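Participant: 3D, please:
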Amino acid sequence: MIGLLHVHHIAIICQDYAVSKRFYTEVLGLEIIREVHRVERQSWKLDLALQGQYVIELFSFPEPPPRPNRPEAAGLRHLAFAVSDLDATVHGLAAHGVASEPIRVDEFTDRRFTFIQDPDGLPLEFYEA
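Facilitator: Predicted coordinates:
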């Protein structure tokens, strides 16, 4: 056994730092832990928390390549957040101009879920707990 404890964080590279920072902090409500401008790399690094737990590193780099294609591209498929009230989540997202896909039901758990895209097209799932 190699001794894994838990997922420490998820790193996301964005195209437009200001737009993504606003999306993750103002729309999704993640808390800023620290924000660092790394001059030598022409890059911003924003550490974000959810209910006090460090979860996302948001990076900017000059001209990053685009994501290959939707959730079926090789690599990270999507990032999922548990929510207590999916209807309220969808309504709150819509109030910020964020469209969600139609709500679906997980055929194995009977739980409801939906997807949105972040400003760079990264699929984000909201799964009703």
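
Participant: When you work out contacts or count neighbours from here on, use the C-alpha atoms and nothing else.
Facilitator: Will do.

Participant: List the residues that contact residue 30.
Facilitator: 24, 48, 49, 50, 51 (CA atoms under 8 Å, 6 or more residues apart in numbering).

Participant: Apply 7 Å and report the result again.
Facilitator: 24, 48, 49, 50 (CA atoms under 7 Å, 6 or more residues apart in numbering).

Participant: who wins for neighbours among the residues you listed?
Facilitator: residue 48 (25 neighbours; other CA atoms under 10 Å).

Participant: Can you tell me how far that one is from residue 117?
Facilitator: Plainly put, residue 48 is 18 Å away from residue 117 if you go by CA to CA, to the nearest Å.

Participant: Which ones among the contacts of residue 30 map onto helices?
Facilitator: Judged by DSSP state H, the subset of these located in helices is empty.

Participant: Pick the one among these closest to residue 92.
Facilitator: Using CA to CA, residue 24 comes nearest to residue 92 of those, at 13.5 Å.

Participant: My read is that residue 46 contacts residue 59, right?
Facilitator: Yes: look at residue 46 against residue 59 with CA atoms under 7 Å: they come within range, at 6.5 Å.

Participant: For residue 114, grab the count of nearby residues.
Facilitator: Quick note: residue 114 (other CA under 10 Å) scores 20 neighbours.

Participant: sorry, that was for residue 68
Facilitator: Using other CA under 10 Å, residue 68 has 10 neighbouring residues.

Participant: one more to put side by side:
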Amino acid sequence: MKIHHIAIICSNYEVSKKFYTEVLGLNIIREVYREERQSHKLDLAIGEHYVIELFSFPNPPERPSRPEACGLRHLAFAVENVEEKRNELIHKGLVCEEIRIDEFTDRKFFFTQDPDKLPLEFYEI
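Facilitator: Below is the predicted model of the structure:
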């Protein structure tokens, strides 16, 4: 029917929480700490749409390589204006790749990364 959410495990909960809420502007739906698992769980939304479950666990392994590691390659966000979003993120201190054009759709996009080096794409719709 549709994708319900994407789960991300972070290495530093407070850093990633700040990144996803203050830098990217996602809204907090619910935040819990599960003592038995020593794990934070943060449910995040874009507007009213639940999209990301952010987890922390003790000592998670690092991502093997970027971006061709087996598993999730990148997370893509739809934006109305790629130039504006790129400038906003650069102003907030992120390193952003140059804007490229999708050879199949002629749409603009660029990549940056989250605090754990998960590649994030911003794609103009």
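
Participant: TM-score of the superposed pair?
Facilitator: Scored by TM-score structural alignment, normalised by the length of the second structure, the superposition of the two chains gives a TM-score of 0.99; 125 aligned residues with a CA RMSD of 0.5 Å.

Participant: and the nearest residue to residue 92 of the second structure once chain neighbours are set aside, how far is that from residue 5 of the second structure?
Facilitator: Excluding the flanking residues, the one nearest residue 92 of the second structure by CA to CA, 6 or more residues apart in numbering is residue 23, at 6.7 Å. Here the distance between residue 23 of the second structure and residue 5 of the second structure works out to 20 Å (CA to CA).

Participant: Mind checking which of the two has more residues around it?
Facilitator: Neighbour totals were compared for residue 23 of the second structure and residue 5, and residue 23 leads with 17 against 14 (other CA under 10 Å).

Participant: Looking for the alignment partner of residue 91 of the first structure in the second structure.
Facilitator: Matched by TM-score structural alignment, residue 91 of the first structure corresponds to residue 87 in the second structure.

Participant: Tell me which of the contacts of residue 30 of the first structure fall in strands.
Facilitator: Among these, the members falling in strands (DSSP state E) are 48, 49, 50.

Participant: and of these, the nearest to residue 14 of the first structure?
Facilitator: residue 48 (14.1 Å).

Participant: counterpart of that closest one in the second structure?
Facilitator: Using TM-score structural alignment, residue 48 of the first structure pairs with residue 44 in the second structure.

Participant: thought its match was touching residue 55?
Facilitator: No: at 11.1 Å, residue 44 of the second structure does not count as touching residue 55 under the criterion of CA under 7 Å.

Participant: Just give the nearest non-adjacent residue to the aligned partner of residue 123 of the first structure in the second structure, would you?
Facilitator: Per TM-score structural alignment, the equivalent position to residue 123 of the first structure in the second structure is residue 119. If the residues on either side of it in the chain are set aside, residue 119 of the second structure comes closest to residue 113, at 4.4 Å by CA to CA, 6+ apart.

Participant: That neighbour contacts residue 97, correct?
Facilitator: No: Residue 113 of the second structure is beyond contact range of residue 97, at 9.7 Å (criterion: CA under 7 Å).

Participant: Tell me which of those two has more neighbours.
Facilitator: More crowded of residue 113 of the second structure and residue 97, by other CA under 10 Å: residue 113, with 17 against 14.

Participant: For that one, give its distance to residue 95 of the second structure.
Facilitator: Using CA to CA, we find residue 113 of the second structure at a distance of 8 Å from residue 95 of the second structure.

Participant: does residue 40 of the first structure count as helix, strand or coil?
Facilitator: Three-state call for residue 40 of the first structure (DSSP: H, G, I helix; E, B strand; the rest coil): helix.

Participant: related to what we said a few turns ago, for residue 67 of the second structure, see how far away the match of residue 48 of the first structure is.
Facilitator: 24 Å.

Participant: which other helices and strands contact the lengthiest helix in the first structure?
Facilitator: Counting by DSSP H, the longest helix found in the first structure is helix 86-95. Helix 86-95 of the first structure sits against no helix or strand, with contacts defined as 3 or more CA pairs under 7 Å, 6 or more residues apart in numbering; DSSP states H and E.

Participant: Much appreciated, bye for now.
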